[in-house]
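Engineer: With the sequence up front, the predicted model follows.
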Amino acid sequence: MKTIYLLPVVMIFVISCSTQKYVQFRPPQSETFSTDKLKAFLKKTPNPKVVLRVPNTQGNATEEDANTYIYNTIEKELLRNNFIVRDRALFNEIIKKSGDKIEYSELQKKTDTDIILELSNLQTDVEYRTNQYYTKSGKKAMFDKGDILVRGAKVDFKLVVIQDNEYAGNYNFNYTPCLGGCEVVEGKRGPRFRIEGKYAKQPYQVVSKRELEEFFKDATNKLIIALRQ
């Protein structure tokens, strides 16, 4: 009797495993560029005084407040790596009071800052789509209907040496989910991520605060490595 009841269970298990489907996304290539002049400056000044400039959100306080934790994460990692971080609000106030014609050499004296690290582009809603899946055995195939969407993030940094008012570097990094593969199932309306619980929300539809914090911590450390190479 044991064999009669056990065999169907084993067969169902094998069939279930064989139909498991996964999606995986390839991240865009990160790019880092530093001028020779910047490299020489950082060798001479390994712990530079830096200020973080963020996207202009004047007149949109809600957006600025929403991203404050991102800016704080970047500054914390700079501090942790022995950069001297200047107050960005104070820096902006000095620029505002000085007017548009301020000389950068004068700005350096007034703010006691060496480098402006500008967060020139911040995207937290980058789309990744695919209509292809793979199985545990490595077989690739197309979904019967539709495709699947996940959200990622991207950041671009621009660096300026204040003393010379020179563009000195550009760095971009990407956050892509499901790098190690995410399990999906196909339903009547197309593919969706496998979730536990009837009312559980589909993951990867937005990038969570925790994921963004980890991404910006990692991106800042990669930036620091690029600066010190």
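Structural biologist: Noted; the coordinates are in hand.
Engineer: hey, let's count contacts and neighbours off CA atoms from now on
Structural biologist: OK.
Engineer: which helices and strands sit right next to the helix or strand where Ser120 lies?
Structural biologist: Element membership for Ser120, per DSSP states H and E: strand 115-130. With contacts taken as 3 or more C-alpha pairs under 8 Å, 6 or more residues apart in numbering; DSSP states H and E, strand 115-130 sits against strand 49-53, strand 148-161.
Engineer: List just the one of those strands that sits closest to Ser34.
Structural biologist: Comparing those by their distance to Ser34 (C-alpha to C-alpha), the top pick is strand 148-161, with 8.6 Å.
Engineer: Packing partners of the closest one?
Structural biologist: Using 3+ C-alpha pairs under 8 Å, 6+ apart, strand 148-161 is in contact with strand 115-130, strand 166-175, strand 190-193.
Engineer: how about 6 Å then?
Structural biologist: Applying 3 or more C-alpha pairs under 6 Å, 6 or more residues apart in numbering; DSSP states H and E, one finds that strand 148-161 contacts strand 115-130, strand 166-175.
Engineer: Second structure for comparison follows:
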Amino acid sequence: MIDFEPDEEQALIRETVRQFAQNEVRPKARACDEARAVDTAVLEAAHELGLVANALPEECGGGGARSAVTGCLVAEELAWGDLSLALAILSPSLLGFPVADLGTPEQRAQLLPGVLGDRPAPGSLAWVEPRFAFDPLHPHTTAKRDGGDVVLDGAKCFVPWQDGLAHVVVVARDDEGLAAFAVPTDAPGLTATREANMGLQAL
């Protein structure tokens, strides 16, 4: 039988993150929501905990301690503090995990140092599309080769976007099926606008 009861180390991590959420996240949540911006001091303090870096593979420079159960416990406690700030704190994983798992050695060397550096570097993932009955395995966004380049065509929604974001992982459909691309946020033709959502105003 699978046992999802946290072990001693996971219980310690959960308690540490819970205290962080109580002392650092909750007190700043309303101000960040009203300012529609994330407090960089919260991100820097969270970065020191190594919540994302410790979960990246050792061969990529991380701690190699990736666990779905631990990840859920961390996300749950941070979201108890505030959902917007939780997403902002964990956003580097949206870039780091896909690149670590699926990226080329060149992509790892280029993109992972920002996730593993001394200062927090946001990441993002553009997968969901603004259409009824969206199917994550069959996105309408397309990727087509144009010489040595790839042209992406489509629209995404619910994409975490913070100041300093340098790359966003875009999921699209190419001739072979589902594919993901690390796209510079200053790429020609890429536009991003704030969504009129209820909640998550800090993102």
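Structural biologist: Perfect, thanks for sending it. On a predicted model such as this, the values are computed, not experimentally measured, just so you know.
Engineer: Need the TM-score from the superposition.
Structural biologist: Remark: TM-score between the superposed chains equals 0.22 [TM-score structural alignment, normalised by the length of the second structure]; 80 aligned residues with a C-alpha RMSD of 5.6 Å.
Engineer: rewinding a little: the helices and strands packed on strand 148-161 of the first structure: which one's closest to Glu63 of the first structure?
Structural biologist: Here strand 115-130 is closest among these (C-alpha to C-alpha), at 11.7 Å.
Engineer: Phe193 of the first structure contacts Val184, doesn't it?
Structural biologist: Yes. Using C-alpha atoms under 6 Å, Phe193 of the first structure is in contact with Val184, at 4.2 Å.
Engineer: With distance to Val85 of the first structure and mean neighbour count added, can I get the helices and strands packed on strand 148-161 of the first structure in a markdown table?
Structural biologist: Listed next are those as a markdown table, based on distance: least, C-alpha to C-alpha, whole Å; neighbours: other C-alpha atoms under 10 Å:
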| stretch | distance to Val85 of the first structure | mean neighbour count |
| --- | --- | --- |
| strand 115-130 | 10 | 16 |
| strand 166-175 | 18 | 20 |
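Engineer: could you dump these to JSON lines with distance to Glu63 of the first structure?
Structural biologist: Shown next, in JSON lines, are these (distance: least, C-alpha to C-alpha, whole Å):
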{"stretch": "strand 115-130", "distance to Glu63 of the first structure": "12"}
{"stretch": "strand 166-175", "distance to Glu63 of the first structure": "20"}
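Engineer: now for those, which one comes closest to Ser98 of the first structure?
Structural biologist: Once those are compared by C-alpha to C-alpha, strand 115-130 is nearest, at 16.9 Å.
Engineer: List of residues touching the helix or strand harbouring Ala143 of the second structure?
Structural biologist: If you go by DSSP H and E, Ala143 of the second structure is part of strand 142-146. For strand 142-146 of the second structure, the surrounding residues in contact (C-alpha atoms under 6 Å, 6 or more residues apart in numbering) are Val150, Val151, Leu152, Asp153, Ala172, Arg173, Asp174.
Engineer: Surely the fifth one and Ala179 touch.
Structural biologist: Yes. Under the criterion of C-alpha under 6 Å, Ala172 of the second structure lies in contact with Ala179, with a separation of 5.5 Å.
Engineer: Which one of the two is surrounded by more residues?
Structural biologist: Ala172 (24 against 15; other C-alpha atoms under 10 Å).
Engineer: Next secondary structure element downstream of the one helix or strand the more buried one maps to?
Structural biologist: Following DSSP H and E, one finds Ala172 of the second structure within strand 167-174. Next along the chain after strand 167-174 of the second structure, taking DSSP H and E as the criterion, comes strand 177-184.
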